[in-house]
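> Mind looking at a prediction? Sequence and model below.
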Amino acid sequence: MSDVEAEVAGNLAAVRARIAAAAAEAERDPDEVTLIAVGKVQPVERVEAALAAGQRVFGENRVQEAQGKWPALRARYPDVELHLIGPLQSNKTREAVALFDVIQTVDRPKLAAELAKEMARQGRRPDCYVQVNTGEEPQKAGVLPADADAFIETCRVEHGLPLVGLMCIPPADEDPTLHFALLRELAKRHGLTRLSMGMSGDYEDAVRLGATHVRVGTAIFGARHYE
């Protein structure tokens, strides 16, 4: 085992142990929580180390980056589940529907309509989450909480999307638990069972508040190095 493989495997084990401990505190089954390893701008060597350690659920922020990385990896690991967790441009829906198993960032009517068309065209229906901008931050993607009820119904009734859950990214300078609780209540109101919330700095809080999916990057792979 190489140094990188040992490091990533150790990090994965530590994150999984912390998820299990947080679940136990909340009297939840740790198996109810899916760890999404976020490979954004990580070297392929580190992603391969996570695959070698048994990780099979991954998240990517950009369609283009995922296209350059995952077709070759999936040829060797066909059981990988790939989530799009970054903003999706309407003109990238064809590629997104073809590549991803889950699209977590549905956040506007035009995108919902384009996804519905593309799913019908390809005969492929990735699970969808609505991204909610719980902090109402102008620079951040996501439907505003006040508009979420109507948008969820539009996705389901008008577009027939396979909507399974909600996703949020709380403001960096606020208590994330308030945002996680808001998302949980919104999901409950609509009978949505999956909650994607919590990242490297706050995933334990998210698990305690009902997260079914946590998105962890740097705690597994180390710091990102942007070119």
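Happy to help now that I have it.
> From now on I want contacts and neighbour counts done on CA atoms only, so please keep to that.
Noted.
> What residues of whichever strand or helix holds residue 7 count as buried?
In this structure, residue 7 sits in helix 3-25 according to DSSP states H and E. Buried residues in helix 3-25, counted by 16 or more other Cα atoms under 10 Å: 5, 7-9, 11-12, 15-16, 18-23.
> elements contacting it?
When contacts are defined as 3 or more Cα pairs under 8 Å, 6 or more residues apart in numbering; DSSP states H and E, helix 3-25 sits against helix 44-52, helix 203-208, helix 218-221.
> what's the following helix or strand after that helix?
Sequence-wise, the next helix or strand downstream of helix 3-25 (DSSP H and E) is strand 34-38.
> what's in contact with that next one?
The contact list for strand 34-38, computed with Cα atoms under 8 Å, 6 or more residues apart in numbering, reads 16, 55, 57-60, 212-218, 220.
> Redo the residues you listed as JSON lines? Include secondary structure and distance to residue 92.
Below are these laid out as JSON lines (DSSP: H, G, I helix; E, B strand; the rest coil; distance: Cα to Cα, whole Å):
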{"residue": "16", "secondary structure": "helix", "distance to residue 92": "33"}
{"residue": "55", "secondary structure": "coil", "distance to residue 92": "27"}
{"residue": "57", "secondary structure": "strand", "distance to residue 92": "22"}
{"residue": "58", "secondary structure": "strand", "distance to residue 92": "19"}
{"residue": "59", "secondary structure": "strand", "distance to residue 92": "17"}
{"residue": "60", "secondary structure": "strand", "distance to residue 92": "14"}
{"residue": "212", "secondary structure": "coil", "distance to residue 92": "27"}
{"residue": "213", "secondary structure": "strand", "distance to residue 92": "24"}
{"residue": "214", "secondary structure": "strand", "distance to residue 92": "25"}
{"residue": "215", "secondary structure": "strand", "distance to residue 92": "22"}
{"residue": "216", "secondary structure": "strand", "distance to residue 92": "24"}
{"residue": "217", "secondary structure": "coil", "distance to residue 92": "24"}
{"residue": "218", "secondary structure": "helix", "distance to residue 92": "26"}
{"residue": "220", "secondary structure": "helix", "distance to residue 92": "28"}
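> thinking again about what came up before, what's next to the helix holding residue 7, contact-wise?
By Cα under 8 Å, 6+ apart, helix 3-25 touches 29-30, 33, 35, 45-46, 49-50, 52-53, 203-205, 207-208, 219-221.
> Below is structure B, check it against A:
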Amino acid sequence: MTDESSAAITEGPSAGLDAVEREIVAACAQARRDRASVTLVAVSKTFGADAIVPIIAAGQRVFGENRVQEAKAKWPGLMSGYADLSVHLIGPLQSNKAKEAVALFDAIHSVDRPSVCQALAKEIKSQSRHPELFVQLNTGEEPQKAGVSPAEADGFIAACRETYGLAISGVMCIPPVDEAPAPHFALTAKIAARNGLKNLSMGMSADFALAIQFGATHVRVGSAIFGHRG
């Protein structure tokens, strides 16, 4: 984050959003990309409606949540007042929550195992609702973290398509906190390209500008917009 972005956070959530927007515009210009090619996902997990409404009022329309139950509790009410809101699940999905996830979310960034694929395929067919789907990669192969290992990514993406009939639109990664993110962004982009996937969900508050340089189409930014969680 730039000093400008950090300072803006203290002025209120809409100022933080403005600062993030300026940084996205600058990163796109540097990468010679159209600003419209990058979707800002404002990560609203743990924040209530009182914090979210000013961000909606400032023009933001795409939000990210980590948990199905939390999103279910707050977003239907918010959506009733704004027809054009889009909510993405960016946290892990349990297969027994697939029904609720398909009903609520417009995108799911955390497809990472066969049981989830099977549950999603069933609910997509049942509900005739088709959220955008991303395969989550574990580029750092961290045992405590969800996601498909890079070595298994091609086979898993193929299974999503051929075995479960899922329309995968992209891949998502969360680099290890103690490693430089650039190699993880590059690897994610490489896996997406060789599997014919156009969408890259990567980059958070500390590194979204860098992620844009590596082709990110969706950046997931929370603290730079809402401030730090308590």
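Yes, it's here. Nothing here was measured: the structure is a model prediction, and the numbers come from that model.
> now what about the TM-score between them?
Once superposed, chain against chain, the TM-score is 0.95 (TM-score structural alignment, normalised by the length of the first structure); 221 aligned residues with a Cα RMSD of 1.1 Å.
> Might one say that residue 40 of the first structure is in contact with residue 64?
No - the criterion here is Cα atoms under 8 Å, and residue 40 of the first structure misses it with residue 64 at 11.2 Å.
> The two: which has the busier surroundings?
residue 40 (22 against 12; other Cα atoms under 10 Å).
> Now which residue in the second structure aligns to that one?
Residue correspondence to the second structure (TM-score structural alignment): residue 40 of the first structure is matched to residue 45.
> In space, what's closest to that match - neighbours in sequence excluded?
Closest residue to residue 45 of the second structure apart from its sequence neighbours, by Cα to Cα, 6 or more residues apart in numbering: residue 65 at 4.8 Å.
> Check the alignment and tell me where residue 125 of the first structure lands in the second structure.
Match for residue 125 of the first structure (TM-score structural alignment): residue 130.
> separation between the closest residue to that match other than its chain neighbours and residue 171 of the second structure?
In space, and not counting its chain neighbours, residue 130 of the second structure is closest to residue 124: 5.9 Å by Cα to Cα, 6+ apart. Taking Cα to Cα, to the nearest Å as the measure, residue 124 of the second structure falls 19 Å from residue 171 of the second structure.
> Neighbour count for those two, which is higher?
residue 171 (26 against 17).
> Would you agree that one falls within a strand?
Yes - counting by DSSP: H, G, I helix; E, B strand; the rest coil, residue 171 of the second structure is located in a strand.
> Give the aligned equivalent of it in the first structure.
Per TM-score structural alignment, residue 171 of the second structure is aligned with residue 166.
> got the contact list for that match?
104, 129-132, 183, 187, 192, 194-196.
> Just give the nearest non-adjacent residue to residue 163 of the first structure, would you?
residue 128 (4.7 Å).
> can I assume that neighbour is in contact with residue 162?
Yes - contact status for residue 128 of the first structure versus residue 162: in contact at 5.8 Å, counting by Cα under 8 Å.
> quick one on the thing from earlier: ok, and the contacts of residue 166 of the first structure in the second structure?
With both residues aligned by TM-score structural alignment, their matches' Cα atoms under 8 Å, the contacts of the contacts of residue 166 of the first structure that the second structure also has are 104, 129-132, 183, 187, 192, 194-196.
> coming back round to it: I'd like the distance from the helix holding residue 7 of the first structure to the chain centre, please.
18 Å (Cα atoms, centre = their mean, to the nearest Å).
> Let me know the angle separating that helix from strand 34-38.
Put simply, helix 3-25 of the first structure runs at 150 degrees to strand 34-38, going by axes from the mean of the first three to the mean of the last three Cα atoms, to 10 degrees.
> tell me which element residue 105 of the first structure is part of?
strand 102-106.
> Now find how far off-centre that strand is within its chain.
For strand 102-106 of the first structure, the distance to the chain centre is 7 Å (Cα atoms, centre = their mean).
> That strand corresponds to what range in the second structure?
Counting by TM-score structural alignment, strand 102-106 of the first structure corresponds to 107-111 in the second structure.
> Mean per-residue distance, that stretch versus the first structure.
With mean Cα distance after the TM-score superposition for the first structure, stretch 107-111 of the second structure departs from the first structure by a mean of 0.4 Å once superposed.
> which residues sit in contact with the aligned partner of residue 62 of the first structure in the second structure?
Alignment note (TM-score structural alignment): residue 62 of the first structure maps to residue 67 of the second structure. Residue 67 of the second structure is in contact with 45, 89, 91-93, counting by Cα under 8 Å, 6+ apart.
> redo that, cut-off 6 Å
Contacts of residue 67 of the second structure were listed using Cα atoms under 6 Å, 6 or more residues apart in numbering, and none were found.
> Residue 27 of the second structure versus the residue nearest to residue 45 of the second structure, what's the distance?
As for residue 65 of the second structure, its distance to residue 27 of the second structure is 25 Å (criterion: Cα to Cα).
> for residue 202 of the second structure, same thing?
In this view, residue 202 of the second structure and residue 27 of the second structure are 14 Å apart by Cα to Cα.
> next one: residue 215 of the second structure
Distance, residue 215 of the second structure to residue 27 of the second structure, by Cα to Cα: 11 Å.
> does residue 119 of the second structure belong to a helix or a strand, and which?
Per DSSP H and E: residue 119 of the second structure is located in helix 114-127.
> Could you pull out the buried residues of that helix?
For helix 114-127 of the second structure, a neighbour-count test (16+ other Cα under 10 Å) marks 116-121, 123-124 as buried.
> can you check stretch 162-173 of the second structure too?
Here stretch 162-173 of the second structure shows 164, 166-173 as buried, counting by 16+ other Cα under 10 Å.
> now stretch 56-72 of the second structure
Residues of stretch 56-72 of the second structure classed as buried: 56, 60-68, 71-72 (neighbour count, 16+ other Cα under 10 Å).
> go on, stretch 185-201 of the first structure?
186-187, 192, 194-199.
> Which residue numbers in the second structure does it align to?
Alignment of stretch 185-201 of the first structure against the second structure: residues 190-206, by TM-score structural alignment.
> Perfect, that will be all.
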